[in-house]
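Participant: how would this look folded up:
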Amino acid sequence: MMKRFMPVAAAAIVTTTMSLPAFAHSELTASNPTDGQVVKKALDEVSITFSGKIEKGSDITVTDSKGKEVESNDLTIHNTEMTASFDEPLANDDYQVDWNVLSADGHPVEGTYSFSVNAKEVKEEKAAETTTEEKVETKEKEEKPATPTEEEVTGPSVGMLAAVFGGLVVVIGGGLFFLLRKK
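Facilitator: This next block holds a predicted model:
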């Protein structure tokens, strides 16, 4: 009897463990600005990058030191990167970024990091003279790889639960089949 049950159990274990890597959720790999960074130039967007593709429904919320949310005019999600853009550069202050992403496997992941803006005031005339080329150079200089922040996981993903449940059904069903068949 055990000889018949072992192949079914082995198949269930192999099926369940082979599907686990496909359910890995995205992790934060970079951010601009980075966690703890003091930004010295005008900043009009916040972007974060993840290890895997992120889905629609993901979100970034930026709040100032008083807890007031800074309204973004555009949130773009492109493959592994999410960017929130603002109508005007952020004022000199401390900011907290709360992000909430939905991984390609359906697993929700969230986290928080903070940064400060301490930009020198620029006269309107000088700001108007700034060329697009200078803005691109500034953004390239500001980009630094971020250290991953602590992530809060809200619970097991639907895919993971389905794989575990499916494996259990195969093991139990196979065991019952061979037990009842022998009688």
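
Participant: could you use CA atoms for every contact and neighbour count after this?
Facilitator: Fine.

Participant: not counting sequence-adjacent ones, nearest residue to the residue nearest in space to the middle of the chain?
Facilitator: Closest to where the C-alpha atoms of the chain average out (C-alpha atoms, centre = their mean) is Val101, at 4.5 Å. With sequence-adjacent residues excluded and distances taken as C-alpha to C-alpha, 6 or more residues apart in numbering, Val101 is closest to Ser58, at 4.2 Å.

Participant: and this one, so I can compare the two:
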Amino acid sequence: MKRILIMAASLLLFFPTTTQAHTYLNDSNPQAGADVGQPVKEIILYFDTKVEPQSTFEVVDEAGEVYQTSSTNIEKNVMSGTMTERLTTGTYTVNWDIIGADGHLIQGSFSFDVHADQPRPEQEANGEAQGENRSTSVEHTRSEEQDGTEIDEEKHAESLESDSTDTKTLSQNASSHAHQEQSFPFITMMSIIVLLGGSSFWYVSRRSNG
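Facilitator: Here you go, the predicted model:
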């Protein structure tokens, strides 16, 4: 009887420990029940303990179609995968199968909604064309601004050259006027000397004749 009680007590102690060691999903991106407004490219699962490399997950839409992942990465308690194609408008379920820290296989799932269409090839092409046109327009505007700047610089240079020419002309006129002003007293003095000399000559000649 004592042996049975001891074994029962041992089992009671063992099972809670085993239960506590199980691994559970803590969080995800997208989150369970989320309503995502853009195409989904990556799924990330966060667990409360480390998960083994053999762990996997899959994504299924409401029609039962399975969407593949290009790669699945596991780092400690995080498992992530990149989708081969973006998940667009629809309801999706993530089914995960992991081997937890206690070595037990644990399964679970959650769902989320996406309300976003993936751009079609022609839309992407139009977007690229618009981007190129916008770039060309910007370059054209810059070119016009540069041309306008060059024209303004040429006009400014011509204006400076014209001002320099006018300054030289004024300087020459002023020099000529100063020269004329300097010549006028000399001519006046010479005229007076000639006049005085003539007058003296006339006076002396008159007295001699007298």
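
Participant: neighbours of the residue nearest to Val101 of structure 1, how many?
Facilitator: Other residues within reach of Ser58 of structure 1 by the criterion other C-alpha atoms under 10 Å amount to 18.

Participant: ok, the alignment partner in structure 2 of it to Ile106 of structure 2 distance?
Facilitator: Using TM-score structural alignment as the criterion, Ser58 of structure 1 maps onto Ser55 of structure 2. According to C-alpha to C-alpha, to the nearest Å, Ser55 of structure 2 and Ile106 of structure 2 sit 9 Å apart.

Participant: what is in contact with these two at once?
Facilitator: 97-99 (C-alpha atoms under 8 Å, 6 or more residues apart in numbering).

Participant: what about the nearest residue to Glu151 of structure 1 once chain neighbours are set aside, helix or strand, and which?
Facilitator: Nearest non-adjacent residue to Glu151 of structure 1, counting by C-alpha to C-alpha, 6+ apart: Gly111, 4.9 Å away. Assigned by DSSP states H and E, Gly111 of structure 1 belongs to strand 108-117.

Participant: which bit of structure 2 covers that strand?
Facilitator: Using TM-score structural alignment, strand 108-117 of structure 1 pairs with 105-114 in structure 2.

Participant: quick one: that stretch to structure 1 mean distance?
Facilitator: Here the mean offset of stretch 105-114 of structure 2 against structure 1 after fitting is 1.1 Å, by mean C-alpha distance after the TM-score superposition for structure 1.

Participant: Thr49 of structure 1 and Asp105 of structure 1, how far apart?
Facilitator: Thr49 of structure 1 is 17 Å from Asp105 of structure 1, by C-alpha to C-alpha.

Participant: do Glu142 of structure 1 as well
Facilitator: Noted for Glu142 of structure 1: a distance of 32 Å to Asp105 of structure 1, by C-alpha to C-alpha.

Participant: just to revisit the earlier point, quick one, what contacts the residue nearest to Val101 of structure 1?
Facilitator: Under the criterion of C-alpha under 8 Å, 6+ apart, the neighbours of Ser58 of structure 1 are 77, 99-102.

Participant: most neighbours, which of those residues?
Facilitator: Val101 (25 neighbours).

Participant: neighbours of Val78 of structure 2, how many?
Facilitator: 18.

Participant: again with Glu55 of structure 1
Facilitator: Neighbourhood size, Glu55 of structure 1 [other C-alpha under 10 Å]: 19.

Participant: could you report the separation of it from Asp74 of structure 1?
Facilitator: 16 Å.
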